[in-house]
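# predicted coordinates and the sequence they were generated for:
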Amino acid sequence: MRIIDKYILKKFLSSFALVLVLLLPIAIAIDVSEKVDKFLRHADLSASEIIRDYYVHFIVIFGNTFMPLALFIAVIFFTSKIASNTEIIAIHSAKISFTRFLKPYFIGATLVTVLALGMNHFVVPNSNKIFNEFSKKYLQKKKYNQNHITNINLQLGSNDYIYLKSYNLTTKQGQKFSFEKFEGTKLQYKLMAENVRWIEKDTVFRLNTYKKRFILKDKDSIEYGIKLDTLLDFRPKDLINVDDLAKEMTSIKLNEFIELSRQRGVGNLNTYLVEFHKRTSLPISTYILTFIAVCLAAKKRRGGMGINLAIGITLMFVYVFFLKIVEVLGAGAETNAFIMVWLPNIFFGALAVYLYLRNAKN
C-alpha cells in the first residue's frame, strides 16, 4: 500500500468515526428529551438500568442504521477538503488515474461493509430484543388484550391444519381447537376440543372435552373424552405474527422461521423477507454511497465544500426516503420483497456508475 493510500484511508476512517460520534449524541439527546418523563414515572427504574438496558442498545441499533449515511457525509467532507487544497490535482499530476485513486476508498468501504454485515445479521437482532422488551415494559402504553389472538389458521405440514377461535399467550390457553389431517383433498382425521392448553414442562398440548373423528372407507368412527395430552408440531410462539419478531431474530433463525412458515402455508411473509434482505442491502449501500460521494467531491467547485455537502445531504435524504417507501411497498402481499428492498441500491448504483464514468474520462 502506497503512502497516499494510507493517507486517504486514515482520513476515510477517522472522518467516518468523527461523523458517527457526532450523530449519536444528538440522537441520544433528542431521545432523552422525549422519554425523560416516562423514565421518571417508574420509581424502581435506576439510571444504570436505563443506560444498560436501553441506551447501550440504542447506540448499537441506531449506530448501525446511521453507518452508511455517516460514511457518505464523511467521504464528501474530507474529499472536498483535499480537493479544495488541490491535493487531488497533485495526485493526478503524478499520473495516478481516478480508478487507482479510488482504491483506498474501496478498502475503507469494505471494512465498514463487513462490520455492518456482522452487526446487521448477528448483533443488532439481540439488541432489538432487549431494547423492545425495555420499551414495552417502561415506555409504551399497555394495549388491551395485546396477548390475545383470534381466528388462527395454521398449516403444520403438507396435509395437517389447525384452527383456533382464540388463544391467550399469557395463560397459554385456547378456545375451540380443531386439528385436521388430509390425504390430498380428502379429510382423513379430525380432532376437536373446547379448550386447549400448552403444558411446557411436558411439551404437550392438553385438550379438554375433546372429540376424535376417523373418516373410514364406508363409515366414520367417533371417540369422545374429557382430557387428552397430545403432541402437535407447533409451539405457542408460532402463533405470533408481528413485525418485532423478525427484528429480534438473527438471520439464521429468521431464515429458518421463514422456511418453516412457508411449509405451514402462511400467506404473506413479505414483512419477514423485507427485514431479511434489508440486513444485506443496507451494508452493501456503503459501496454505492462511497463512490457517489467521491465522484461528487473529487473536483474543486466554485462554491467550495458547502456545495458538495448540500448536494450530498440532499441525495442522502432522497435515499432514506426511497428506502422507507420500498420497505412499506415490499411488505405488501403482491410485491417481490427482494426486488423492492434492492431497488434503492439499483437506482443509486446506476447513478454511481454514471458519475464514475464521467470522472474517469476527465
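In hand now; what should we look at?

# every contact and neighbour count from this point should use C-alpha atoms.
OK.

# neighbours of Gly225, how many?
Gly225 has 12 neighbouring residues, counting by other C-alpha atoms under 10 Å.

# likewise for Arg100?
Arg100 has 12 neighbouring residues, counting by other C-alpha under 10 Å.

# what's the answer for Tyr354, then?
Neighbours of Tyr354 (other C-alpha under 10 Å): 14.

# tell me which residues in the helix or strand encompassing it are buried?
Assigned by DSSP states H and E, Tyr354 belongs to helix 337-361. For helix 337-361, the neighbour count (16 or more other C-alpha atoms under 10 Å) marks 337-338, 340-345, 348-349, 352, 355-356, 359 as buried.

# adding another structure so you can compare the two:
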Amino acid sequence: MRILDKYILKKFLSSFALILMLLLPIAMAIDVSEKIDKFLRHTDLSLNTIITDYYLNFIVIFGNTFMPLALFIAVIFFTSKIAGNTEVIAIHSAKISFTRFLRPYFIGASIVAFIGLTMNHFIVPKSNKTYGAFNNAYLKKKDYNSDLLNNVNLQLGPNDYIYIKTWAVERKQGYKFSYEKFEGNKLKYKLLADNIRWSEADTSFILSNYQKRIILSDRDSIENGVLLDTLYTFTPEDLVNVDDLAKEMNSIQLYKHIQQSKARGISNLNTYLVEFHKRTSLPIASYILTFIAVCLASKKKRGGLGINLAIGITLMFVYVFLLKIAEVLGAGAETNAFVMVWLPNIFFGTLAIYLYLRNAKN
C-alpha cells in the first residue's frame, strides 16, 4: 500500500469515527433528558441496569443507524479539506487517475460495510431484543390492554384468511375467531368460533362454541358444536407484532422463520423479507455513498466545505426518505420486497456511476 493510500485511508477512518462519536453523545443527551423522569419513577431500577440493558444497546442500535450518515459526512468533510488544500490537484499532477485515487476509499468503504453487515445480521437483533424488553418493562405506559392485540388479520394462503377480534398474547387465547376459504371471489367455507385457544401439547388450536358453514351450489351446510380441535398453518408467534419479531431475530433465525412460514403456507411474509434484505442493502450502500461523496467533494468549489456539506446532507435525507418509502411499499403483499429494498441503492448507484464517469473524464 502506497503512502497516499495510507494517508487517505487514515483520514477516512479517523473522520468516520470522529463524526460517529460526535453524533452518538448528542443522541444520548437528548434521550437522557427525555427519559430521566421515567427512570426515576422505578425505585427498583439501578444505574447499572440502565447502562447495561438500555444505553449500551442504545449505542449499538443508533450507532448502526447513524453509520451511513457519519460515513457520508466524513468523506465529504475530509475530501473537501484535501481538495481545498490543492492536494487533489497535486495527486492528479502526479499522473494518478481518478480511478486509482478511489482505491483507498474503496478499502475504507469495505471496512465500514463489513462492520455494518456483521452488526446488522448478528449484533443489532440481539440488542433490539434487550432494548425492547427494557422499554416494555420500564418506559412504555402499562394498562390492562397491554397484552391484547385487536383486529388481527392473517392470510394463510392464496385463498385462506383468518380474523381474530382480540388475541391475548401471554395466554395464547383469542375471541371471535373467523376462518374463510375462497375459490376466486366466491366464499366456499367459513368457520366461526367464540373462542380460540392454542394447545401447546399437540400444537393445535381448540375452538369453542363454533359454527361450520359449507357453501354448496344449491344450499348451505351448517354444523354447530361446543369444542373442536383443529390444525392450522399458523402459530401464535405469527399473530404478534411482526415488525418487532423480525428485528429481534438474527439473520439465521429470520431466514429459518421465513422458510418455515412458507412451508406452512403463509403467503405474505414481506415484512420479514424487507427486514432480511435491508440488513444487506444498507451496508452495501457504504460503497455508493462513499463514491458519491468523493465525486462531489474532490474538486475545489466556491463555497468550499459548506456547499459540499449542504449538497451531501440533502442527498442523505433524500436517500433516507426513499428508503423509508421502499420499506413501507415493500411490506405490501403485492410487491417484491427484494426489489423495493434495493431500489434506493439502484437509484443512488446510478447517480454514483454518472458522477464517477464525469470525474474520470476530467
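All right, it came through fine. Everything numeric in this text was worked out from a predicted model, so none of it was measured.

# re the thing from before, next, the mean deviation of the helix holding Tyr354 of structure 1 compared to structure 2.
Here the mean offset of helix 337-361 of structure 1 against structure 2 after fitting is 1.2 Å, by mean C-alpha distance after the TM-score superposition for structure 1.

# what helix or strand is the residue nearest in space to the middle of structure 2 on?
By C-alpha atoms, centre = their mean, structure 2 has its centre lying nearest to Glu275, at 4.6 Å. Under the criterion DSSP H and E, the helix or strand holding Glu275 of structure 2 is helix 270-297.

# what's the closest non-adjacent residue to Glu248 of structure 2?
With C-alpha to C-alpha, 6 or more residues apart in numbering as the criterion, Glu248 of structure 2 has its nearest non-adjacent residue at 4.5 Å, and that residue is Pro125.

# before we move on, the earlier item: take the buried residues of helix 337-361 of structure 1 and write them to CSV, including distance to Phe257 of structure 1.
Rendered in CSV, the data for those read as follows (distance: C-alpha to C-alpha, whole Å):
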residue, distance to Phe257 of structure 1
Ala337, 16
Phe338, 17
Met340, 21
Val341, 19
Trp342, 22
Leu343, 25
Pro344, 26
Asn345, 26
Phe348, 31
Gly349, 31
Ala352, 36
Leu355, 41
Tyr356, 41
Asn359, 46
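
# scan structure 2 for its longest strand.
Longest strand in structure 2, counting residues (DSSP state E): strand 186-199.

# could you check the angle the next helix or strand after that one makes with strand 186-199?
As assigned by DSSP H and E, the chain's next helix or strand after strand 186-199 of structure 2 is strand 204-215. Going by axes from the mean of the first three to the mean of the last three C-alpha atoms, to 10 degrees, strand 204-215 of structure 2 is angled at 160 degrees with respect to strand 186-199.

# packing partners for the following helix or strand past strand 204-215 of structure 2?
As assigned by DSSP H and E, the chain's next helix or strand after strand 204-215 of structure 2 is strand 220-230. Counting contacts by 3 or more C-alpha pairs under 8 Å, 6 or more residues apart in numbering; DSSP states H and E, strand 220-230 of structure 2 packs against strand 204-215.

# all helices for structure 2, in order.
Taking DSSP state H as the test, the helices found in structure 2 are 3-41, 47-49, 56-84, 87-93, 98-101, 103-118, 124-134, 242-248, 251-263, 270-297, 304-330, 337-361.

# so the last one versus helix 304-330, what angle?
Between the direction of helix 337-361 of structure 2 and that of helix 304-330, the angle (the same axes, to 10 degrees) works out to 160 degrees.

# can you list contacts of helix 337-361 of structure 2?
97-99, 270, 273-274, 277-278, 281, 285, 288-289, 291-292, 295-296, 319, 322-323, 326-327, 329-331 (C-alpha atoms under 8 Å, 6 or more residues apart in numbering).

# of those residues, keep whichever come out buried.
98, 270, 273-274, 277-278, 281, 285, 288-289, 291-292, 295-296, 319, 322-323, 326-327, 329-331.

# the residue nearest to Glu248 of structure 2 and Ile252 touch, don't they?
No. Contact status for Pro125 of structure 2 versus Ile252: not in contact, 11.0 Å apart, counting by C-alpha atoms under 8 Å.

# Lys361 of structure 2 versus the alignment partner in structure 2 of Ser97 of structure 1, what's the distance?
Taking TM-score structural alignment, the alignment pairs Ser97 of structure 1 with Ser97 from structure 2. As for Ser97 of structure 2, its distance to Lys361 of structure 2 is 10 Å (criterion: C-alpha to C-alpha, to the nearest Å).

# repeat that for His277 of structure 2.
Remark: distance between His277 of structure 2 and Lys361 of structure 2 (C-alpha to C-alpha) = 35 Å.

# repeat for Thr49 of structure 2
In this view, Thr49 of structure 2 and Lys361 of structure 2 are 57 Å apart by C-alpha to C-alpha.

# identify the residue spatially nearest to Tyr105 of structure 2, adjacent ones excluded.
Per C-alpha to C-alpha, 6+ apart, closest to Tyr105 of structure 2 is Leu9, 6.6 Å.

# pick out the most distant pair among the buried residues of helix 337-361 of structure 1.
The two members of the buried residues of helix 337-361 of structure 1 with the most space between them (C-alpha to C-alpha) are Ala337 and Asn359, at 33.9 Å.

# Tyr232 of structure 2 is in contact with Ser204, isn't it?
Yes. Using C-alpha under 8 Å, Tyr232 of structure 2 makes contact with Ser204 at a distance of 7.3 Å.

# more neighbours: those two, which one.
Legend: neighbour count by other C-alpha under 10 Å for Tyr232 of structure 2 and Ser204, higher for Ser204 (17 against 13).

# Phe39 of structure 1 maps to what in structure 2?
Counting by TM-score structural alignment, Phe39 of structure 1 corresponds to Phe39 in structure 2.

# thought that match was touching Leu45?
Yes. Look at Phe39 of structure 2 against Leu45 with C-alpha under 8 Å: they come within range, at 7.1 Å.

# looking at those two, which has the bigger crowd around it?
Phe39 (17 against 12).

# for that one, give me its contacts.
Phe39 of structure 2 sits next to Leu45, Tyr138, Leu139 when contact means C-alpha under 8 Å, 6+ apart.
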